[in-house]
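Asker: could you look at this predicted model? Sequence included:
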Amino acid sequence: MKKKILIVSYYWPPAGGPGVQRWLKFTKYLPEYGFEPFVYIPENPSYPILDDSLEKEISSKVKILKNRIWEPYQIAEKISKKNKNYKAGQFETEKKESLISQLSVFIRGNFFIPDARKYWIQPSINFLEKFLNNHEIDYLVTTGPPHSMHMIGLGLKERFPLLKWIADFRDPWTQISYYSQLKLTSWADKKHKFLEKKVLQKADLILSTSYTDKVNFEKLGAKKVSCITNGFDSESQINLPSSSLFILSYVGMLETLRNPTNLWEVLQDLLLNNENFKKDFQLRFVGKIADSILEKIKHSSLKDHTTILGYVSHEEAIQEMNQSNLLLITNFPEEKSKGIIPGKLFEYLASNKTILSLGYPDSDVKKILQETQAGEHFTFDDYDKLKSFILDEYLKWKNNLPTNKVYSTQKFHRKELTKKLVECLEGL
């Protein structure tokens, strides 16, 4: 007999971005392991990014439940356009932040606890209570952020104590990189931490997406934690003809706080001192890039070697990865980024292209790159090593030497990760 699993998620196609990928893929493969998935989502969400191409990836075996949501973002975005960025978890640090921006962040952190989807919590608990009374559900999954999803899980666990509840943290709550920028009062800080601890202690299983987050959740009092990283699916493993240029691509969103200034300096150095490199090199941005980064590039020698594609569909992003020679991934240089593993890393791995990573010295990304031998990790202070690495990769390409490898990445395939998830569920 099939086991039934109910997933509570804010993000679902046509939402774009990395937040939607995780459970879209789990629900694709769960039926192969004897599970019948139900997904509960908002009927009228306010998504920061749309990608209609993802809708065709929804498994026909998934049953969708919808309920209307009220969100304050329509009002907030009229006050300040930056509230659309805050909705997506983007908090830029500016030297002269406007009073309206400061006020928006203050309100977001102190009045909308845990987040602006809080008004969906009680209606969802009431809606799903009726559903659970009429359906024999074996497992309840809540995936956040937004962490209001976990508050829905907490409310349902209190009403159905025998229901196995899994709280999936795609990102941490109070330990996320921008938490310190929310301008929290001491009361609000305590409230966030109180609710977080309650979820960590009441859930039957906590899922983390990084090794460091797993350790941190255990320190915060979670009784059982498993790490299941994000991954890649079969459509990421495609072969495309090579370009006539040596291409370094960054795919995804790049904020000011993750701006790899040393890399831009290295590239300008190579353009200035290597005529062949200057003739062959192209830098490509696929996704939303902070205006401050683009402005500096426009006023540098990189300008004539840079292509900016903006946000593209997931399919197009994968094609761009597969046509590149080097794939760039960056993280915050501070220790708080140690456990951040951007979802695109795994699709980078699937492309079998060389990965260039910058960030905190002892990071989970570095651990994965060392394990798979898929690239090199550098700090924001490295210059000579970074320059040497790029030049070596360029010369391999220029001399038609093999640069692509078949990395040991199969453990990060979505089907393998779903198998690991099933083992965790059956162990409860």
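Answerer: Nice, I can see it. Numbers count the residues shown, from 1 in each chain.
Asker: for the rest of this, base every contact and every neighbour count on C-alpha atoms.
Answerer: Noted.
Asker: now residue 380: how far from residue 360?
Answerer: Using CA to CA, to the nearest Å, residue 380 is found at 8 Å from residue 360.
Asker: list residues touching both of the two?
Answerer: Residues touching both residue 380 and residue 360 (CA atoms under 8 Å, 6 or more residues apart in numbering) are residue 333.
Asker: what's the end-to-end length of stretch 30-41?
Answerer: Taking CA to CA, stretch 30-41 runs 18 Å from one end to the other.
Asker: for comparison:
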Amino acid sequence: MTQKILVITYNMVPYVKTWGAAQRIYFLAEYLVKSDIDVTVLHSKKKNYGNFNKATHFHQVALPLKWKFLQQLLFGNIEEDSAKKISVQDKKNKQNVVVNIIKLFLGHFDQLIFNDPSPGMGIVGTIWVHSIKDFINKHLKDGTFKKVIISGPPFALFSCTKYIKKNFPVVKVIIDYRDPWNLWNNRKGFSFFKETEALNYADVVVVTNENLKYAIASKFGISLNKFNVVFNGFSEESWKKTPPLKKRRDNQKIKIAYIGSINFNSFRDPTLFFKAFESFPHKDDVLLSFIGLQNVAELVSLKNKFKDRIVLKGRVSQEESFSEMLDNDILLIFHTANDDSGKYLISAKLYDYIKSGKVVWSIGNRDSLNNQLVKEQKIGISSENTVEEILKGFEMIYESWKNNNLSDINSLSIQTDFFSRETQNERYLKIIKQEI
């Protein structure tokens, strides 16, 4: 008999603005379907942004918030943003003073009570959980699903764990951490209690790296036996669809690119990078590219400053982004937050960078997992997020380029297949199939 799995996640195509918020569960669901598992993904229904050129072969149930008037009044068409911050521009666009005051109050309330990495999503996630309980009750009561995966953020979804285990104790529940919850700022209080509760009720906890596994187990007193690690990764299947390379732009320069959404005043803040670039004496030999932008005004002003030394490009398909990676020499990754989140996060983008075979330049705290992975796997260079350290990175890259050995900086120490979504989701499949 075909095994049936229910996956509960807030973000899924086509109701998600940024592909990164949906890709972990999308690729998992697709892999499980190919492995003869009947998968239903229960997700929120918001504004339709399209499928990002991705076909879906799993069942989808999209449910909106029951309290839609509250969503519209306070948040508009809210969705989890990949930058995990409400942008400065969004705040400027709010015109209703009364609504602004309410939003400000609830934003503080949300962070105080729910401590979700995305401001506002604790409240929205809690409301949405109440919106899906009828579906959960109906299909768990009739025995349709024996196993449920719950993926966060938003971490309010993890409250479903207690509800399911108390009302349907035979159903096995896996909670899936895409990001750290209370560990990112070591918050205690109600959210800490709710995370502890979810961890204790869950049958299995899946995390994206070993650091997060050991930190959660230690912080919350949970047995390591309950944990499994399934990394994010690159999609081998998607990479096979990469369009042919066009003629490279300006082969006479060092081509450095950042691929993906970026946001000043967030944990991907390139401010110090640009300050270092401005003082770099050989910047005429460098071409910077920022691909996948979403109306970032600060970068437009930088374009005016740096002229033809910088290329700006809007959102592209995933496959087009791969072509952009292959068309550059150095691929940038930022994690600039002044908190502990970098210790427990590896950017999903980094795995595609690894697949490209290009030199990776990771900028962030010394103990960030991005920086550690770059060093351990010998795929590039890492710099702390200071002007001085970034300048050293520019100088190192320039000297290697001048001596025609730039590509030698990347000497990957293991086979790239280990970092593929297919390899990692095979591990997930074993977790699901085993008796838990």
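Answerer: Noted; the coordinates are in hand. None of these values were measured; they are calculated from a predicted model.
Asker: tell me which element residue 102 of the first structure falls in.
Answerer: helix 99-111 (DSSP states H and E).
Asker: which other helices and strands does that helix contact?
Answerer: Counting contacts by 3 or more CA pairs under 8 Å, 6 or more residues apart in numbering; DSSP states H and E, helix 99-111 of the first structure is packed against helix 82-87.
Asker: list the buried residues in the helix it packs on.
Answerer: For helix 82-87 of the first structure, the neighbour count (16 or more other CA atoms under 10 Å) marks 82-84, 86-87 as buried.
Asker: cool, stretch 208-228 of the first structure as well?
Answerer: Buried residues in stretch 208-228 of the first structure (16+ other CA under 10 Å): 208-218, 222, 224-228.
Asker: could you dump the buried residues of helix 82-87 of the first structure into TSV and include distance to residue 326 of the first structure?
Answerer: Converted to TSV, the buried residues of helix 82-87 of the first structure look like this (distance: CA to CA, whole Å):
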residue	distance to residue 326 of the first structure
82	32
83	34
84	31
86	30
87	31
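Asker: report the two of the residues you listed separated the most.
Answerer: The span of the buried residues of helix 82-87 of the first structure, defined through CA to CA, is set by 82 and 87 at 8.7 Å.
Asker: pick the one among the buried residues of helix 82-87 of the first structure closest to residue 255 of the first structure.
Answerer: Closest to residue 255 of the first structure, out of all of the buried residues of helix 82-87 of the first structure and judged by CA to CA, is residue 86, at 12.3 Å.
Asker: how close does that closest one sit to residue 112 of the first structure?
Answerer: Per CA to CA, residue 86 of the first structure is found 12 Å from residue 112 of the first structure.
Asker: just residue 238 of the first structure next, same as before
Answerer: Residue 238 of the first structure is 43 Å from residue 112 of the first structure, where distance means CA to CA.
Asker: and if you look at residue 4 of the first structure?
Answerer: Per CA to CA, residue 4 of the first structure is found 32 Å from residue 112 of the first structure.
Asker: and if you look at residue 202 of the first structure?
Answerer: Distance from residue 202 of the first structure to residue 112 of the first structure, counting by CA to CA: 22 Å.
Asker: likewise residue 285 of the first structure?
Answerer: 34 Å.
Asker: neighbour-wise, which of the two wins?
Answerer: Neighbours per residue (other CA atoms under 10 Å) separate residue 285 of the first structure from residue 112, with residue 285 holding more: 22 against 16.
Asker: quick one: the more buried one is in a helix?
Answerer: No. Counting by DSSP: H, G, I helix; E, B strand; the rest coil, residue 285 of the first structure is not part of a helix but strand.
Asker: hmm, it is touching residue 305, no?
Answerer: No. In this structure residue 285 of the first structure lies outside contact range of residue 305 using CA atoms under 8 Å: 11.2 Å.
Asker: for the aligned residue in the second structure for residue 137 of the first structure, give me its contacts.
Answerer: For residue 137 of the first structure, the aligned residue in the second structure is residue 145 (criterion: TM-score structural alignment). Residues near residue 145 of the second structure by CA under 8 Å, 6+ apart: 4-6, 139, 171.
Asker: of these, which is the most crowded?
Answerer: When neighbours are taken as other CA under 10 Å, the top entry among the contacts of residue 145 of the second structure is residue 6 (24 neighbours).
Asker: so that one: helix, strand or coil?
Answerer: Assigned state for residue 6 of the second structure: strand (three-state reduction, three-state DSSP).
Asker: same deal with the one 4 residues further on?
Answerer: Counting by three-state DSSP, the backbone at residue 10 of the second structure sits in coil.
Asker: aligned partner of it in the first structure?
Answerer: Residue pairing (TM-score structural alignment): residue 10 of the second structure is matched to residue 10 of the first structure.
Asker: in contact with its match, which residues?
Answerer: By CA under 8 Å, 6+ apart, the residues touching residue 10 of the first structure are 41-42, 45, 143-144, 146, 149.
Asker: most neighbours, which of these?
Answerer: Most neighbours among the contacts of residue 10 of the first structure, by other CA under 10 Å: residue 149, with 27 neighbours.
Asker: mean deviation, the host helix or strand of that one versus the second structure?
Answerer: Using DSSP H and E, residue 149 of the first structure falls within helix 148-159. Once fitted to the second structure, helix 148-159 of the first structure is off its aligned match by 2.0 Å on average (mean CA distance after the TM-score superposition for the first structure).
Asker: now do the buried residues in that helix.
Answerer: 148-157.
Asker: corresponding residues in the second structure for that helix?
Answerer: With TM-score structural alignment as the criterion, helix 148-159 of the first structure aligns to 156-167.
Asker: hang on, the earlier thing: downstream of the helix holding residue 102 of the first structure, the next helix or strand is which one?
Answerer: Next along from helix 99-111 of the first structure, by DSSP H and E: helix 121-134.
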